[in-house]
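> I would like to see how this sequence folds:
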Amino acid sequence: MSANKLSVKIGVLTVSDRAYNGTYADRSGKAIVEVLQSYIASEWEAVYKIVPDEQGIIEKELVQMADASQCCLIFTTGGTGPAKRDVTVEATEKVCDKLLPGFGELMRKVSLASVPTAILSRQTAGIYHNSLIVNLPGKPAAIEECMSAVFPAIPYCIDLIDGPFIKTDEGQMKVFRPQSK
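The predicted model follows:
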């Protein structure tokens, strides 16, 4: 087993002009890390970055986190709405080899139970080489809600793309992996 298989690196990419410029603190990226700390029992490391709402910069950082930092999983937050500067989804779709639209569908479904404007969200997910990229909304409460909905499928997805085995705290997050034959 290679060293890569033993370490779990997870990218957390906050996309926000205002957080990038220091107008306000990044609560969304920190919310992702907190949720992951409660879910994951494996040794893992966060690769954390804040970037502005610029498609080229977002694309470059997604590739950097996947290739150079070797993140098997990358969560983005912000830039998933309908505003002109919301381009995280376009950046994700541009770099991904395969899209996984079920992630966005499920996140919108669970969010709609809380807020009718969830229909405006364009979250998606996809595979870039050996990394799963998941676009999350920008509000901390919505982040936890969406992560709890989609995370049960994430460790198995990472298995399928030859990533490291992610073990969870079953008391916090029960994941699904098919039974071996």
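
> When you work out contacts or count neighbours from here on, use the C-alpha atoms and nothing else.
Fine.

> which parts of stretch 153-164 are buried?
Buried residues in stretch 153-164, counted by 16 or more other C-alpha atoms under 10 Å: Ile154, Pro155, Tyr156, Cys157, Ile158, Gly163, Pro164.

> Would you quantify the distance from Ala46 to Gln37?
In this view, Ala46 and Gln37 are 10 Å apart by C-alpha to C-alpha, to the nearest Å.

> Please read the previous query as pertaining to Ala83.
Ala83 is 31 Å from Gln37, by C-alpha to C-alpha.

> Tell me the spacing between the residue sitting nearest the centre point of the chain and Ile133.
By C-alpha atoms, centre = their mean, the chain has its centre lying nearest to Phe75, at 1.9 Å. For Phe75, the distance to Ile133 equals 6 Å [C-alpha to C-alpha].

> I'd like the structure of this one too, to check against the first:
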Amino acid sequence: MSHVWRVGVVTVSDRCAKGERKDEAGPLLKERVKRMDGEVSEYTVVPDEVDAIERTLITLADAEQCDLVITTGGTGFALRDVTPEATKRVIRRNVPGIPEMMRMETRKKTIMSALSRSVAGIRGRTLIVNFPGNPQAIEECFDVIEPLLPHALHLLRQNVDHDVSENATRTDG
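Predicted structure coming up:
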């Protein structure tokens, strides 16, 4: 049975947030999400500020109940690149294999992939994954993890469905 995943896309960029540069990364991710039976339920652009990123991730995971939240940008070495720090503040469980796999596979195309500080983790039933801001790097990273996403999201959905039914039948005695 196919499931349409609710996905939040967050572009992290000071210049895009100020309207000084057109966001190319967010629309690219939106296109990739459509190809994996995903529906972009929320798309936003935020500045490179830990608190703004953190608030957005919490809203998308908790209030909007997205199955997947993908960020793009803010994963490099620049002082304003703080997306991984914000993500680490909101996730409850780390999923190191996803960014490790993205770095390992894209390393075959560029040594610069080693400079990515992307992280991935789980908040509630939401998987959050940091992508680089470069459109070519986004394509390459998405190609690497796309086969994993439906299974990972299904597991998170299954756990929630199980927890809900288990709690409904549990009695305190």
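
> How alike are these chains, TM-score-wise?
Scored by TM-score structural alignment, normalised by the length of the second structure, the superposition of the two chains gives a TM-score of 0.85; 157 aligned residues with a C-alpha RMSD of 1.7 Å.

> ok so, going back, which of Ala83 and Gln37 of the first structure has more residues huddled nearby?
Higher neighbour count among Ala83 of the first structure and Gln37: Gln37, with 17 against 9, using other C-alpha atoms under 10 Å.

> before we move on, which element is the more buried one in?
helix 27-39 (DSSP states H and E).

> Which elements pack onto that helix?
When contacts are defined as 3 or more C-alpha pairs under 8 Å, 6 or more residues apart in numbering; DSSP states H and E, helix 27-39 of the first structure packs onto strand 8-15, strand 73-77, helix 140-150.

> The second structure: which residue goes with Val15 of the first structure?
Correspondence of Val15 of the first structure to the second structure, assessed by TM-score structural alignment: Val12.

> repeat for Ser148 of the first structure
Correspondence of Ser148 of the first structure to the second structure, assessed by TM-score structural alignment: Asp143.

> What is the burial count for that match?
Asp143 of the second structure has 14 neighbours, counted by other C-alpha under 10 Å.

> For Asp62 of the second structure, see how far away it is.
27 Å.

> sorry, back to before: save the buried residues of stretch 153-164 of the first structure as a markdown table, and put in secondary structure too.
What follows is those, written out as a markdown table (DSSP: H, G, I helix; E, B strand; the rest coil):
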| residue | secondary structure |
| --- | --- |
| Ile154 | helix |
| Pro155 | helix |
| Tyr156 | helix |
| Cys157 | helix |
| Ile158 | helix |
| Gly163 | coil |
| Pro164 | coil |
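
> any idea where the helices of the second structure begin and end?
Counting by DSSP state H, residue ranges of the helices within the second structure are 14-17, 25-35, 50-58, 83-90, 97-106, 135-145, 149-169.

> Isn't Val8 of the first structure up against Cys72?
Yes: between Val8 of the first structure and Cys72 there is a contact under C-alpha atoms under 8 Å: 7.0 Å.

> hmm, back to that, ok now do the match of Val15 of the first structure, which residues does it touch?
Val45, Val46, Pro47, Asp48, Ile53, Thr71, Thr72, Gly73, Gly74, Thr83 (C-alpha atoms under 8 Å, 6 or more residues apart in numbering).
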